[in-house]
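1. Need a 3D model of the sequence below.
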Amino acid sequence: MTIVTNSRASDHRPDHHASAGTPHYRGSGMGRQVLVLSGRSLRALGDPALIVPGLLEPILMLTVFSQVFKSVAQASSFPAGVSYIDYLLPAFLISSAVSAGLKSGVALTTELGNGIIARFHAMPIRSASILIGRNIADTALSGVNLLVMLTAGALVFGFDPAGGLLGTAGALLIAVMLSWSLGWVFMAMAGWLRRPEAMQPIGGIVNLVLMFASNAFVPVDSLPGWLRAFASVNPMSHAISAARDLTLGEGGFSSVLAPCGLCAVIVLVSAPLAVRSFRRAG
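-> Next up is the predicted model:
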């Protein structure tokens, strides 16, 4: 009798007792693992106490900011013929996408702390499958939240951009791609920080600084010089500009291709780092 051991069961090499010549159990394929784990993450979010606040938060923020900053539309630097809600909503799509990416990291740190991940490591499950499943579920939920925001914007706030349905769909695609890519960035951070109480404030500060030091609420030309310089290089400003140009009918195919390509590059860099930090954390 031979005992085959390996400390990394999560890497698809479980410990099993087997006779010589007997094939070892390798578990299900990676595609099946991702499908099951994605479904598990979505079912875990089935509690209305978790879903409803996530749906209401961006709508409440949109209500407040659309009223507080409404007078900005009267400034000379504001685009002529554009209502403030048409200007603001694309920025909220991008900001909500960043927040959704952060939630992936927070959820992962929570599961690292409550023992769920340790149980997964004792099963024939690949580390990458766990992270991909988490990311797919969170990106899907983010897409639903963004659709709810757009629907509320159209029905309640009068969102009716010149770019029409096609331009709005392009802006939505950019936001979903951003949520998907930043989910990997924050999951890489989660494997390093390991605690939600550390992950939440760091991600929140990053989102807050990037959003308010950008062109989300007012044109960059309206900002003080030092803030204008930062907003001009702020990656959130560029994502907002791409989404806004599409909704306002001023952007073309390149407005979608460039940010989506950048998101793909972010994933190519951050996904291996996320898997590596996740294995160490487990």
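2. Only C-alpha atoms from now on, for both contacts and neighbour counts.
-> OK.
3. so where do the helices sit in the stretch 101-250 of the chain?
-> With DSSP state H, counting those that start in this stretch applied, the stretch 101-250 of the chain shows helices at 116-121, 127-155, 164-193, 196-212, 225-233, 235-247, listed in chain order.
4. mind putting these in TSV, mean neighbour count and distance to residue 68 included?
-> Output for the helices of the stretch 101-250 of the chain, formatted as TSV (neighbours: other CA atoms under 10 Å; distance: least, CA to CA, whole Å):
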stretch	mean neighbour count	distance to residue 68
helix 116-121	16	43
helix 127-155	21	16
helix 164-193	24	24
helix 196-212	16	14
helix 225-233	15	20
helix 235-247	24	20
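5. And those helices: which comes nearest residue 64?
-> Among those, helix 127-155 comes nearest to residue 64, with 12.7 Å by CA to CA.
6. elements contacting that closest one?
-> Helices and strands touching helix 127-155, by 3 or more CA pairs under 8 Å, 6 or more residues apart in numbering; DSSP states H and E, are helix 30-44, helix 48-68, helix 84-114, helix 164-193, helix 253-281.
7. what's the closest of those helices to residue 214?
-> helix 84-114 (9.5 Å).
8. could you check the angle helix 30-44 makes with that closest one?
-> For helix 84-114 against helix 30-44, the angle by axes from the mean of the first three to the mean of the last three CA atoms, to 10 degrees is 110 degrees.
9. Now show me the structure for the sequence below, then we'll compare the two:
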Amino acid sequence: MRSTLAKPNADHQYKNYTGLGQTVRNSLTMAYRGLLKIKRTPEQLFDVTFQPILFTLMFTYIFGGAISGNVQNYLPVIIPGILVQTVITTSIVTGVQLREDMDKGVFDRFKSLPIARIAPLAGALLADTIRYTIATVLTFIMGYIMGYRPEGGLLYVAISGVLVIACSWAISWIFAFFGVIARNASSVQGISIIVLFPLTFLSNAFVPVNTMPDWLQWVVNVNPISHLVTAVRDLTNAGTVGGDLAFSLIGAGVIVAIFAPLTVRAYMRRT
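-> Got it, this is the predicted structure:
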């Protein structure tokens, strides 16, 4: 006689893997997977190791004398700018690698595992904070080697680093969204560069705002990157906390509030 026992469906089979605690554990496991990928292919860190060094050297010695009279006077201006520019640019990799994993079928394999569906996405975003940290530390080290001595002290330097990492993590949600909806990894990188490069270069990261035309000053002053750069300069060079820090944190929160749900919704549809 045929058994009357019902075969468990997929929803029943995986219902125990959708709790908050399990989701956090799965996300941390996926973040560890991301770190293992870096360990096995260390060339993934070229952008966060060589870029801070090259950009700091080039911008400092090319623009230092013209803008501030000498390199020493320019370092308090350029190091916070290079820090913000480098770390935020690094967040593009989040969307590119996410798209590559989806194209290779990695996420299809994850769907067959008894893990929270959101874990691969959350884990990728968590793992990339290590990249941001490396870029932050190397930028300050390079600045120190060149003679930069932040008057704000080590504590405020650390706070500025955490601020930049937090804002970069928030911005990475934008590029993660591009990674989910784009057709291939190259299009993710192209779209991200088009969005990000005008924001970083049309800011106060490299030159004083008062040297620009009036119409461009208005653009620079409303640019959120400029507020982040100013907040970092206040922290590192003076040890002060101003309105730009609050504006940067609020802006980061708004980005996450908008793009996190959009990214998760698009990701759930694709996977």
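10. thinking again about what came up before, same list (the helices and strands packed on helix 127-155 of the first structure) but as TSV, adding distance to residue 127 of the first structure.
-> Below are those laid out as TSV (distance: least, CA to CA, whole Å):
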stretch	distance to residue 127 of the first structure
helix 30-44	10
helix 48-68	26
helix 84-114	12
helix 164-193	12
helix 253-281	6
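11. Select, out of those, the one closest to residue 218 of the first structure.
-> It's helix 84-114; of these, that one is closest to residue 218 of the first structure (CA to CA) at 8.7 Å.
12. distance between the ends of stretch 214-227 of the first structure?
-> 8 Å (CA to CA, to the nearest Å).
13. quick one: it aligns where in the second structure?
-> Aligned using TM-score structural alignment, stretch 214-227 of the first structure spans residues 203-216 in the second structure.
14. Just the residues contacting the matching stretch, thanks.
-> 59, 67, 77-78, 80-82, 84-85, 217, 220-221, 223, 225-226, 229-230 (CA atoms under 8 Å, 6 or more residues apart in numbering).
15. go with 10 Å
-> 59-60, 63-64, 67-68, 74, 77-85, 200-202, 217-230, 233 (CA atoms under 10 Å, 6 or more residues apart in numbering).
16. do the same with stretch 192-203 of the first structure
-> So stretch 192-203 of the first structure is in contact with 98-99, 101-103, 105-113, 186-191, 207-208, 274, 276-278, 280-282, going by CA under 10 Å, 6+ apart.
17. Buried members of the residues you listed into PyMOL, please.
-> To isolate the buried members of these in PyMOL, using 16 or more other CA atoms under 10 Å:
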select buried, resi 98+99+101+102+103+105+106+107+108+109+110+112+186+187+188+189+190+191+207+274+276+277+278+281+282
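18. Residue 58 of the first structure maps to what in the second structure?
-> Residue 58 of the first structure maps onto residue 52 in the second structure, by TM-score structural alignment.
19. Against residue 86 of the second structure, how distant is the nearest residue to its match once chain neighbours are set aside?
-> Nearest residue to residue 52 of the second structure in three dimensions, chain neighbours excluded: residue 139, at 5.4 Å (CA to CA, 6 or more residues apart in numbering). Note on residue 139 of the second structure: its distance to residue 86 of the second structure, by CA to CA, is 8 Å.
20. what touches both of these two?
-> 48, 51, 52, 53, 55, 56, 80.
21. Show me what the last one aligns to in the first structure.
-> Meaning residue 80 of the second structure. By TM-score structural alignment, residue 80 of the second structure lines up with residue 90.
22. So that match is in contact with residue 238, correct?
-> No: Residue 90 of the first structure is beyond contact range of residue 238, at 11.7 Å (criterion: CA atoms under 10 Å).
23. list residues touching both of those two?
-> With CA under 10 Å, 6+ apart as the test, residue 90 of the first structure and residue 238 both reach residue 244.
24. buried sites along the match of stretch 214-227 of the first structure?
-> Applying 16+ other CA under 10 Å to stretch 203-216 of the second structure flags 203, 204, 205, 206, 207, 209 as buried.
25. Out of the residues you listed, the closest to residue 255 of the second structure would be?
-> residue 203 (18.9 Å).
26. What separation do you get for that closest one and residue 82 of the second structure?
-> 12 Å.
27. overlap in contacts of the two?
-> In contact with both residue 203 of the second structure and residue 82: residue 229, using CA under 10 Å, 6+ apart.
28. which ones are touching the residue lying closest to residue 95 of the first structure once chain neighbours are set aside?
-> Leaving aside its chain neighbours, residue 95 of the first structure sits nearest to residue 211 (6.7 Å; criterion: CA to CA, 6+ apart). Residues in contact with residue 211 of the first structure (CA under 10 Å, 6+ apart) are 91-92, 94-95, 98, 205, 217, 231, 234-237, 240.
29. Could you rerun that using 8 Å?
-> 95, 236, 237.
30. In the first structure, what residue corresponds to the residue nearest to residue 52 of the second structure?
-> Residue 139 of the second structure maps onto residue 149 in the first structure, by TM-score structural alignment.
31. wouldn't its match be in contact with residue 57 here?
-> No: contact status for residue 149 of the first structure versus residue 57: not in contact, 9.7 Å apart, counting by CA atoms under 8 Å.
32. That concludes my questions; thank you for your assistance.
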